[in-house]
Every structure is written in C-alpha cells, then in structure tokens.
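Asks: Let me see the structure of the following:
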Amino acid sequence: MATMKLSPCANVHTCRAKTAGVVRASYSAFRLISRPNVNPIGKRLQQLSASTATPLPSLAPPATSSADAVDASGKLTFHGVHHVALICKELERSLEFYQGVLGMEINPDRPHHKLPYRGAWLWIGPEMIHLMELPNPDPAENSKRPEHGGRDRHFCVGMASLDALAEKLDKAGITYTRSMSGRPAIFFRDPDANCLECVELAPWR
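Replies: Coordinates of the predicted model:
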C-alpha cells in the first residue's frame, strides 16, 4: 500500500506559519458560506438545506373556516338529530317508564348538576332523549290529546322488532295504536302524554 510522505517543516516557525495560514483560509471560507447576503454560494446552500429538510409536525389545531359548515352547493351541513327534549312532571315516574319498560340506559357523561332543573339523558341508539322536569305548557292528560299519536307532535325511532315492543307495552298496560298507513309502526305515550313512534326497519346508519 502506498503511503503519503509528509515533508517536514524546515523549522518550528515555518510550521506555525503554515498552520496559521490554513486556519485563516478555512475561517474565511466559513464566513463567506454563512453570510448568504454576501456570498451567493452560501445563499444557495441555505436554500438547498431548507428545501430538503423534513418539516416538523404542527401541534396547532387544524384551521377551520366558514366554508366547512356548508356543502358544495352552499347548503348548511347537518350531521343528524343529537337529542329530543321531553318535559316531565316527575322524573322518577318517567325513568320508571323509559328505563323500566323500554329498557333505555342513562348517559352518565351528561350530568345535570349544572342545570337549574332536574332531568336525565337517556340513550336511544346513538342519539339521546333529554328528560326535563319542568312545568308542561301542553295538556299532560291523554284524554286531551289526539287518540292516535300520529296526529300529534311526536318523534320517531327505528327498532328491530315491533312484536317485542308490543309485548312489553301490553305487559305494562300501556295503550298503543298502529300506523294508519299500513307501515310497521306503533304509536304510544309516556306518563306525561309525550308521543313516541317506533317503526320496524333495518339500521340505516
């Protein structure tokens, strides 16, 4: 293997002078590269470094705009029904109906201690019913409401089996009517005359 032969300095002073010259030249080159406003080569190196560097992920929340609230045609974007609010006279009586008869479960993540009235949130599929113990501005007696709930204010929910529901309503002594249009649907009222419609169909979400 060939080896590089280094020529010795003539004396110590000569070696020191050569070393100092190399250091000064290196420092001058570094200053030119690190000052892009003076040296175009340094400017180009900084541009290349910036273009090839991997950007850090942003921790800021994604930017939103009013355009996100409308679709391509300019219509408002709705996601679905979040909950239905029902007025009740006695919360415990309503919970006995919705939990005891219909088997709905309370959503514990929606506490009521921040509201100025008693109430409860009940799961009904992916949505909720909000029971509110408040004075009812509507007649709360079935005799003062339309006999068929389909002709009164009501909300409709889909379910797997009307036969199973009818069996529970019959066992609890709750009156109900079937849809007059022939659809597989049942209308009935809670203890405060709020009307529910249940229709038998396959899941649509």
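
Asks: Please make it C-alpha for all contacts and neighbour counts, starting now.
Replies: Noted.

Asks: the helices in this structure, which residues?
Replies: For the chain, the helices defined by DSSP state H occupy 12-34, 40-52, 91-95, 162-172.

Asks: Counting by contacts, list what the second one packs against.
Replies: Meaning helix 40-52. helix 12-34 (3 or more C-alpha pairs under 8 Å, 6 or more residues apart in numbering; DSSP states H and E).

Asks: The helices of the chain: which one's closest to G80?
Replies: helix 162-172 (23.7 Å; C-alpha to C-alpha).

Asks: One more, please, to line up against the first structure:
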Amino acid sequence: MKLNGIHHVAIICSDYEKSKRFYTDILGLKVINETYREDRKSYKLDLAVGDKYQIELFSFPKAPKRPSYPEARGLRHLAFEIDSIEQAIKELTDKNIAVEPIRIDEITGKKFTFFSDPDDLPIELYEKYI
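Replies: So this is what the prediction gives:
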C-alpha cells in the first residue's frame, strides 16, 4: 500500500455554530461544502486548510465527551504549520483566544505553541520547518 498523504481530519463538535465560527472566522479556513443530513440531525462542514488538506467538522446530537489534553490516549492534537508563530499568536490573542507560552522543539529547534478550539481540542501551531 502506498499512502499519498493525509486527506482530512474529522472533528465532532458539541456546538456546531460556535465551532463553525471558530474554524472559519478565527482560524480563517475556507468552506468547501456544508451539508445538513436530516436523517442524522447532523451537519458536515468541509473546510480547506491551504490548497491541499481538509478538516471535516461534524455535529451529532448528544455526542459523548472525550478527554482532551495533549497527553490523553488517542488523537493527541491537531497541528497547523505557520510561517511566523509570533504573528499567529498576535492574531489569536487579538480575537481573545488564550494561547500557551511559546515552546522550542528540542529536536528541530522550531517554535510551537498550543491553544484550544471551542470543545477544548488541543490545536498546535508549529513554525515552518525549513
């Protein structure tokens, strides 16, 4: 089997409208497609991350809560590559998003930090690896 890349990351949210605003207005992701599935009482929102990747944002009635911190078992976090960590942090804090202090990757020497989405999903910003 040859894997060509990651097609998408799927996220189930607790408040669809709040998460939709966060991913589109705060993070600036572009809506590719939005579908309401009456039989499931569920939305599916396809979001573009750059020109190569996608996030699928789902809403399901009464979705169970999941532990959400970087060291919990399962998906650890969602990470986005950025050009300037300082500029990204400024943009987030200007929108009242709390951001952790900058850390340095001990292996690559690159800067990174974490913040959370409306459901406390850990999101990492990682400075471009050159």
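
Asks: circling back to that earlier point, same list, the helices of the first structure, but as TSV with distance to I186 of the first structure and mean neighbour count please.
Replies: Shown next, in TSV, are the helices of the first structure (distance: least, C-alpha to C-alpha, whole Å; neighbours: other C-alpha atoms under 10 Å):
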stretch	distance to I186 of the first structure	mean neighbour count
helix 12-34	80	12
helix 40-52	66	13
helix 91-95	19	18
helix 162-172	7	13
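
Asks: Looking at these, spot the one closest to M128 of the first structure.
Replies: The nearest among the helices of the first structure, by C-alpha to C-alpha, is helix 91-95 at 13.6 Å.

Asks: contact partners of that closest one?
Replies: Contacts to helix 91-95 of the first structure, defined as C-alpha atoms under 8 Å, 6 or more residues apart in numbering, come from residues C88, R118, G119, A120, L131, M132, E133, D190, P191, D192.

Asks: For these, work out which two are farthest apart.
Replies: Taking C-alpha to C-alpha, no two of the contacts of helix 91-95 of the first structure sit farther apart than R118 and D190, at 17.7 Å.

Asks: Can you tell me which of the contacts of helix 91-95 of the first structure are buried?
Replies: Those of the contacts of helix 91-95 of the first structure that meet the buried threshold are C88, G119, A120, L131, M132, E133, D190, P191, D192, by 16 or more other C-alpha atoms under 10 Å.

Asks: any chance you could map the strands in the second structure?
Replies: Using DSSP state E, the strands found in the second structure span residues 8-13, 30-37, 42-49, 53-59, 78-82, 103-104, 111-116, 122-127.

Asks: what's in contact with the first one?
Replies: Okay, so that is strand 8-13 of the second structure. Contacts of strand 8-13 of the second structure (C-alpha under 8 Å, 6+ apart): S19, Y53, Q54, I55, E56, L57, F58, S59, F60, A63, D119.

Asks: The third one too?
Replies: With C-alpha under 8 Å, 6+ apart as the contact definition, strand 42-49 of the second structure has outside contacts at 16, 20, 29-37, 54-61.

Asks: hmm, back to that, export the helices of the first structure to TSV and tack on distance to A202 of the first structure?
Replies: Below are those laid out as TSV (distance: least, C-alpha to C-alpha, whole Å):
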stretch	distance to A202 of the first structure
helix 12-34	69
helix 40-52	54
helix 91-95	27
helix 162-172	12
